[in-house]
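1. Kindly generate the corresponding structure for this input.
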Amino acid sequence: MRRLVAVEVVPGGTVEGLARALDGSGPALLPIAPGDTALATALHAGEPVEPDTAVVIATSGSTGRAKGVRLSTAALRASAAATHARLGGPGRWLLALSAHHIAGVQVLVRSLLAGREPGVLDTSQGFRPDTFATAARAVLTSPGRHYTALVPTQLVRLLADGGAGLDALRGFDGVLLGGAATPDELLDQALTAGVAAVTTYGMSETSGGCVYDGRPLDGVGVRLSDDGRIELSGPTLASGYRGDPDATAAAFADGWFHTNDLGRFEPDGRLTVLGRADDMIITGGVNVAPALVERVLCAEPDVLEACVLGLPHAEWGQVVVAAVVPADPVRPPVPERLRELVHARLGGHFAPKRITVVRALPLRGPGKIDRRSLAELLSGFQ
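-> Prediction:
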């Protein structure tokens, strides 16, 4: 009987045994960070795996304990093939993300599907534009098309640094951006700089990104529930959660995966993601979508990044607050001016009662903002 084996993935490393996991000749794999034995135990590594499971990906646990997402070979390959079809055909990939998250795993799956050895960025000392440039040049010298995948924070650093890292980034035929929302202003800056950036939306449960630049990949269905939550279907869907039939039944029903993300369709049919439903702020009886406020803040040239949260308030239920990272630490933005801009464009309920300038936003997982840690930080400023 096939078992699940935990594989430690060092920074800048790949997933050993992935090819055998996909063709069924080896055990199913659970990629984990070095030393994360607690996760391996929680997801029953070493025990028999459910049928059709090739890889188990641990979710980031943003809303509670981590769950193990069961992905079949068919789902992973369908995602990889659809990505290549959208980008213009198979090519050589540079792995610049941790391979124990779905985005990194998919870079490796796409490489296997293309029959091309991926380049691997050494991230043991963190992400640095100079090491990215070196790794990218090694990939770009090979013939054919070239791709990589980044989180927005990495893109921010490459654009801010300029030089060799940005020059190398311009050489890729496609640069997937995922793991966290990409502000419109950051995307515009990248495109203006000559970067072939493509925003992606998806999660472990969909084998990674399944909506590119607001439009679903081939075979992927997108719809909105009555309360505006995004629902996804297609061949890239996971088989469920490891050892958790109740959670599986709640999230996967009738061929659709029910996300906790809110969205809307634009007039041209593109999907816009508004953020997680449980991040919605209700202040004085008015629903405030943090993403809308963040877009106004990030549109300002002196704001590099922004995160908007709701903190408990005795009178209003919640109060809107924001943290912003300055584009230039020497000349940080004036909080009151930012507040007035939001008030003018979105209305008084959307205007943060307090805006705090911070050096950096706390992150978790593959570049997602750690909203819990940030809420604790901002609570301390009250």
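2. From now on I want contacts and neighbour counts done on CA atoms only, so please keep to that.
-> Noted.
3. Val319 is in contact with Val288, isn't it?
-> No. At 10.0 Å, Val319 does not count as touching Val288 under the criterion of Cα atoms under 8 Å.
4. Give me the common contacts of these two.
-> Common contacts of Val319 and Val288, defined by Cα atoms under 8 Å, 6 or more residues apart in numbering, comprise Ile281.
5. gap between the closest residue to Leu224 other than its chain neighbours and Leu113?
-> The shortest distance from Leu224 to any non-neighbouring residue, by Cα to Cα, 6 or more residues apart in numbering, is to Ile230 (4.8 Å). From Ile230 over to Leu113 the distance is 29 Å, taken as Cα to Cα, to the nearest Å.
6. To check against the first, give me the structure of this:
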Amino acid sequence: MPRQLTVLPAPDSPDAVLGTVLPAVRAALDGTAPLAVLPSGPAAAAAREVLAPGEPLEDGADLVVVTSGSTGGGRGVLLPASALAASAGVTADRLGGPGAWLLTLPVSAIAGLQVLVRSVLAGTVPTAPAPGEDLAAAVARMPTGRRYTAMVPTQLRRYLHREPEALRAFDAVLVGGAATDPALLARAREAGVAAVTTYGMTETAGGCVYDGVPLGGVRVRVTGDGIVVGGPVLALGYRRDPEGTATAFAGGEFRTRDAGSLGPDGRLTVLGRLDDVVVTGGVNVAPQAVEGALREHPAVADAVVFGRPDDEWGQRVVAAVVPVPGAAPDLAALRPWVAERLGGPSAPRELHLIGSVPTLHTGKPDRRGVAARLARDGGLPAGSRAELAGRGGQGGPS
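-> Presented below is the predicted three-dimensional model:
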């Protein structure tokens, strides 16, 4: 008899996470009740449609996770318990052994779910901070022994500014879900934070490359079509999408569509989504690199970068930046700042000021959402403010 998928709403409190979602994850891992957790807010309806809980579930799937939709519509990724367990096992090996986890991420995304999976498999109970609780107070409630957490770069930046001593209490702070600026990573490590960058996605049961080095059993190669990953952490495919599954999964490997390179020592450098690369004047510009350079400007708190059609250059680099309170960055100041660090083609040719960078439910910057909003508003003049605050949620590394 075909198995049916159990779909839980987004938990609205730490009690709901520990009392409802955690037992459901335990049941999913032992194969008794396949599970999916909806994201909060407007994304829930679209996720439920993707999950199709009334339809029979594909063989072998124990957890179904809806992706962020950063390259279009979200997909339901079919994860077997074996892939989740393999990921948790090699993560513990890399970090120095099992430990207690602090949950700072939504459990609708693979990063948050993996905190629960690792806790179940380690025989521990994660600590879920209460709304508005300081990081230090949450850490004080954690068990003794090895302590871990996972967060997106924005969270790391905030905690590093407000509570660096609390971050130092962790044996590892996994940082991912979006590109981590090298300068931010350097500041964290100089402050004594055991920050570990992660690369992976829902299709690889979360992070599978830490600090550029694949986890045990994970195989990585780079082709002209992007980074390709293999190993026991792979998903089975996509919910009700055999064609998409056949395209992305073949020969025991997953084609990520991320650009990257492998160094002589086998260390992976991720350059961003192939679809996000801006080709301006025949030069490929990685938006993530430009965003990192902009965030280092003293008048910029955050930034998102994308391309727009341009009659002269093919595409032009467009920057939407969140100003530091009281500052008013302009294109004349930001262009040379970026050019000095990345070269002239990377310097933005169009600038917008926004209230905050919206994110998808996984924590990735909603680059397409910002571009669509600005286009819908008719292309605001340079230096104008587009209020994009309050859209999206947070996800994170895994």
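7. TM-score for this pair?
-> The TM-score (TM-score structural alignment, normalised by the length of structure 1) is 0.91; 369 aligned residues with a Cα RMSD of 1.9 Å.
8. Which one's more surrounded, Ile230 and Leu113 of structure 1?
-> The residue with more neighbours, out of Ile230 of structure 1 and Leu113, is Ile230; 23 against 16, by other Cα atoms under 10 Å.
9. Structure 2: which residue goes with that one?
-> Under the alignment (TM-score structural alignment), Ile230 of structure 1 pairs with Ile227 of structure 2.
10. wait, its match sits on Gly260?
-> Yes. Under the contact definition of Cα under 8 Å, Ile227 of structure 2 touches Gly260, with a separation of 6.1 Å.
11. mind listing what the residue mapped onto Ala172 of structure 2 from structure 1 touches?
-> When the two structures are superposed using TM-score structural alignment, Ala172 of structure 2 falls opposite Gly174 in structure 1. Contacts here follow Cα under 8 Å, 6+ apart; on that basis Gly174 of structure 1 touches 87, 146-148, 196-198.
12. returning to that earlier point: which ones are touching the match of Ile230 of structure 1?
-> Under the criterion of Cα under 8 Å, 6+ apart, the contact partners of Ile227 of structure 2 comprise 220-221, 255-260.
13. ok, now with 6 Å
-> For Ile227 of structure 2, the residues meeting the contact criterion (Cα atoms under 6 Å, 6 or more residues apart in numbering) are 221, 256, 258.
14. Between the residues you listed, identify the one with the most neighbours.
-> Neighbour tally across the contacts of Ile227 of structure 2 (other Cα under 10 Å): the maximum, 20 neighbours, falls on Thr256.
15. aligned partner of that residue in structure 1?
-> Aligned against structure 1 by TM-score structural alignment, Thr256 of structure 2 finds its counterpart in Thr259.
16. before we move on, what about Ala303 of structure 2?
-> The equivalent of Ala303 of structure 2 in structure 1 is Ala306 (alignment by TM-score structural alignment).
17. Its match: what secondary structure?
-> For Ala306 of structure 1, the assignment made with DSSP: H, G, I helix; E, B strand; the rest coil gives strand.
18. Disregarding flanking residues, what is the spatial nearest neighbour of it?
-> Using Cα to Cα, 6+ apart and skipping the chain neighbours, the partner closest in space to Ala306 of structure 1 is Val324 (4.3 Å).
19. quick one: the match of Ala172 of structure 2 from Ala196 of structure 1, how far?
-> When Cα to Cα is applied, the distance between Gly174 of structure 1 and Ala196 of structure 1 equals 5 Å.
20. Distance from the chain centre to the helix or strand hosting Ala183 of structure 2, please.
-> Applying DSSP states H and E as the criterion places Ala183 of structure 2 in helix 182-190. Here the centre of helix 182-190 of structure 2 is set off from its chain's centre by 19 Å, with Cα atoms, centre = their mean, to the nearest Å.
21. what span of structure 1 lines up against it?
-> Going by TM-score structural alignment, helix 182-190 of structure 2 lines up with residues 184-192 of structure 1.
22. Just tell me what Gly343 of structure 2 corresponds to in structure 1.
-> Using TM-score structural alignment, the equivalent of Gly343 of structure 2 in structure 1 is Gly347.
23. Check the burial of its match by counting its neighbours.
-> In terms of burial, Gly347 of structure 1 registers 11 neighbours under the definition other Cα under 10 Å.
24. ok, back up a step: tell me the SS of the match of Thr256 of structure 2?
-> Relying on three-state DSSP, one would call Thr259 of structure 1 strand.
25. mind checking which helix or strand the nearest residue to Leu346 of structure 1 once chain neighbours are set aside is in?
-> For Leu346 of structure 1, ignoring the flanking residues on the chain, the nearest one in space by Cα to Cα, 6+ apart is Val293 at 7.7 Å. Element membership of Val293 of structure 1 [criterion: DSSP H and E] is helix 290-298.
26. in structure 1, what residue sits furthest out from the centroid?
-> Using Cα atoms, centre = their mean, the residue of structure 1 lying farthest from its centre is Glu315. It sits 34.9 Å away.
27. what about that one, distance to Ile282 of structure 1?
-> In this view, Glu315 of structure 1 and Ile282 of structure 1 are 12 Å apart by Cα to Cα.
28. returning to that earlier point: how big is the angle separating the helix holding Ala183 of structure 2 from helix 287-295?
-> 70 degrees (axes from the mean of the first three to the mean of the last three Cα atoms, to 10 degrees).
29. Flag every buried residue along helix 182-190 of structure 2.
-> Neighbour-count burial for helix 182-190 of structure 2, counted by 16 or more other Cα atoms under 10 Å, picks out 184-185, 188.
30. so Glu336 of structure 1 sits in a strand?
-> No. Glu336 of structure 1 is assigned helix when assessed by three-state DSSP, not a strand.
31. what's the neighbour count on it?
-> By the measure other Cα under 10 Å, the count of residues near Glu336 of structure 1 is 12.
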